[in-house]
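Enquirer: Predicted structure and sequence below. I'll ask about it afterward.
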Amino acid sequence: MVSLKQVEEMIQAKLPGAQVFVRDLTGGGDHLEAVVVSAEFEGKTRVKQHQLVYSALQEAMASEAIHALALKTYTPQAWQAEGQPV
């Protein structure tokens, strides 16, 4: 099992400068939700955005340390449009 902090760090290693919020959905540590805000997402489709995040977590997901991941990705502008601080 990986910690929420480790997941956050893995994503930030792939997407430097990203804001990453990770939470455990079930209390078991293997069903997670990640919200990622990154300028790297500019001009990319939602699928490409998600692929960037999944590539950062590939090893943890392959070993089933992360069994399920709910993922929400935003550009900084889209995040701000949601009423969230950048």
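Expert: Now that the structure is in, tell me what you want to look at.

Enquirer: make it CA atoms for all contacts and neighbour counts henceforth
Expert: Will do.

Enquirer: which residues sit in contact with residue 75?
Expert: By CA atoms under 8 Å, 6 or more residues apart in numbering, the contact set of residue 75 is 37-42.

Enquirer: hmm, try it at 6 Å
Expert: Each residue near residue 75 by CA atoms under 6 Å, 6 or more residues apart in numbering is listed here: 37-39, 41-42.

Enquirer: What subset of these is buried?
Expert: Neighbour-count burial (16 or more other CA atoms under 10 Å) applied to the contacts of residue 75 gives 37-38, 41.

Enquirer: also this one, for the comparison:
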Amino acid sequence: MAMEASEIEALIKEALPDAKVTVEDLAGDGDHYAATVISDQFRGLSRVRQHQIVYAALRGRMGGALHALALQTSAPE
């Protein structure tokens, strides 16, 4: 079952309310997305930890409803 970009964005914003989130469907199939997430909550965290926070926000959908997510994360400059 595919996911909508708006659903991915909503899940991330629920976990990170201050985040600026951009989600793009890369293949038009609802399974392959690219997301950019900018949140002050990432300040001082490693890139790995930032990605773990985003994956946790997706509540286990990675590898199931969401096949692939190219993820870029950062704190605001």
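Expert: On my side now, so go ahead. Quick caveat, the model's predicted, so the values are computed rather than measured.

Enquirer: ok, and the contacts of residue 75 of structure 1 in structure 2?
Expert: For those, the contacts that are reproduced in structure 2, applying both residues aligned by TM-score structural alignment, their matches' CA atoms under 6 Å, are 37-39, 41-42.

Enquirer: which one of those sits closest to residue 72 of structure 1?
Expert: Taking CA to CA as the measure, residue 72 of structure 1 lies nearest residue 37 of these, at 8.6 Å.

Enquirer: Map residue 16 of structure 1 onto structure 2.
Expert: Counting by TM-score structural alignment, residue 16 of structure 1 lines up with residue 17 in structure 2.

Enquirer: Okay, and that match sits in which element?
Expert: Assignment of secondary structure by DSSP states H and E places residue 17 of structure 2 within no helix or strand.

Enquirer: can you tell me how far it sits from residue 52 of structure 2?
Expert: 16 Å (CA to CA, to the nearest Å).

Enquirer: Residue 58 of structure 2 too?
Expert: In terms of CA to CA, residue 58 of structure 2 sits 10 Å off from residue 52 of structure 2.

Enquirer: Which one of these two is surrounded by more residues?
Expert: Per other CA atoms under 10 Å, whichever of residue 58 of structure 2 and residue 52 has more neighbours is residue 58, with 19 against 12.

Enquirer: Around the closest residue to that one other than its chain neighbours, how many other residues sit close by?
Expert: Spatial nearest neighbour of residue 58 of structure 2, chain neighbours left out: residue 11 (5.9 Å); criterion: CA to CA, 6 or more residues apart in numbering. Using other CA under 10 Å, residue 11 of structure 2 has 17 other residues around it.
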